[in-house]
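Visitor: Build me a structure from this.
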Amino acid sequence: MQQCIPEAFMGTKSEEIPKAKDFLDAMEKRFARNDKVEMTSLLASLMSMKYKGRGNVREYIIEMYQIASKLKTLKIEFFEDLLVLMVLVSLPAQFNQFKISYSC
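Guide: Have a look, this model is predicted:
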């Protein structure tokens, strides 16, 4: 198994890992997932989303909700009203009638 593992993953050739499970545990520690980076990128993408008039509006809204649900798994929850407001703000002027009827 050690001949198949690239040196970049092993660290040094002299390092011996007798079992595959030990190797996988070492790799998990070395390449730990950083939730803060994922949270930051998801929040940035959600806040900067703008509907550009191409494609289905419904799919666009579903995409925003999917990002919000990914954030929920990372323990960042949005109130439903805030998410709806973010969707309405991201829609262009051609949807003003829709925005007005929703507000009423």
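
Visitor: When you work out contacts or count neighbours from here on, use the C-alpha atoms and nothing else.
Guide: OK.

Visitor: gap between the longest helix belonging to the chain and the chain center?
Guide: Counting residues, the longest helix found in the chain (DSSP state H) is helix 57-73. Relative to its chain's centre, helix 57-73 lies at 10 Å (CA atoms, centre = their mean, to the nearest Å).

Visitor: Count the residues that sit near the closest residue to F78 other than its chain neighbours.
Guide: In this structure, F78 finds its nearest non-sequential neighbour in A68, 7.1 Å apart by CA to CA, 6 or more residues apart in numbering. Around A68 there are 21 other residues, counting by other CA atoms under 10 Å.

Visitor: returning to what we had before: can you name the residues in contact with the longest helix of the chain?
Guide: Helix 57-73 has contacts (CA atoms under 8 Å, 6 or more residues apart in numbering) with 39, 42-43, 46, 49, 51, 77-78, 83, 87.

Visitor: 7 Å instead?
Guide: 39, 42, 46, 77, 87 (CA atoms under 7 Å, 6 or more residues apart in numbering).

Visitor: Pull the residues that contact stretch 88-101.
Guide: 49-51.

Visitor: how deep is L46 tucked in, by neighbour count?
Guide: Neighbours of L46 using other CA under 10 Å come to 21.

Visitor: Second input sequence below; structure requested for side-by-side comparison:
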Amino acid sequence: MAIRGSIIPTIRGAIPECETATEYLQKIKDQFTGSTKAYAGALIKKFANAEYDGSGIREYIIKMSHMAEQLKAYEMEQKEDFVVHHVLNYLPKEFETFIVNYNTI
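Guide: The predicted structure follows:
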């Protein structure tokens, strides 16, 4: 089967033999579905535990927004309000005025 020959040996060894290309592609998809769930779980954990590290507020907000966008690809979309409040909750006390101003809008 031509498809089998084009896959690197490490992955090829993990996929069982199949009669048809369609069946083989389904086995490949099934093999990596678990990996996708594991990645999504790790991303959720990273998002939930990400704290501001003092490097720059802009970078922190972009990093958090990017993680929230990545979660959409795994059908784990977070509402925008939740993301904003989550980001604000992990800011240090020096940003308290900013947080209060945001909450009064």
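
Visitor: Just give the closest residue to the spatially most central residue of structure 1, not the sequence neighbours.
Guide: Most central in structure 1 under CA atoms, centre = their mean is L42, positioned 4.3 Å from the mean C-alpha point. Counting by CA to CA, 6+ apart, L42 of structure 1 lies nearest to I67, which is 6.5 Å off, once chain neighbours are set aside.

Visitor: returning to what we had before: nearest to S103 of structure 1, of the contacts of helix 57-73 of structure 1?
Guide: Checking the contacts of helix 57-73 of structure 1 against S103 of structure 1 with CA to CA, the nearest one is V87 at 12.9 Å.

Visitor: need the contact list for that closest one.
Guide: Per CA under 7 Å, 6+ apart, neighbours of V87 of structure 1: I61.

Visitor: ditto for L43 of structure 1
Guide: Contact analysis of L43 of structure 1 by CA under 7 Å, 6+ apart lists nothing.

Visitor: Look up how far P92 of structure 1 lies from it.
Guide: 21 Å (CA to CA, to the nearest Å).

Visitor: same question, I62 of structure 1
Guide: Using CA to CA, I62 of structure 1 is found at 17 Å from P92 of structure 1.

Visitor: Show me what S69 of structure 1 aligns to in structure 2.
Guide: Mapped onto structure 2 by TM-score structural alignment, S69 of structure 1 lines up with E69.

Visitor: before we move on, back to that, tell me the first helix or strand C-terminal of the longest helix of structure 1.
Guide: Using DSSP states H and E, the helix or strand that follows helix 57-73 of structure 1 in sequence is helix 80-90.

Visitor: what's the mean distance for the helix or strand just after that next one versus structure 2?
Guide: Downstream of helix 80-90 of structure 1, the next assigned helix or strand under DSSP H and E is helix 96-103. Average distance, helix 96-103 of structure 1 versus aligned residues of structure 2 after superposition (mean CA distance after the TM-score superposition for structure 1): 0.8 Å.

Visitor: Next, the buried residues of helix 96-103 of structure 1.
Guide: Buried positions in helix 96-103 of structure 1, judged by neighbour count with 16 or more other CA atoms under 10 Å: K99.

Visitor: Where in structure 2 does it fall?
Guide: So helix 96-103 of structure 1 sits over residues 96-103 in structure 2, by TM-score structural alignment.
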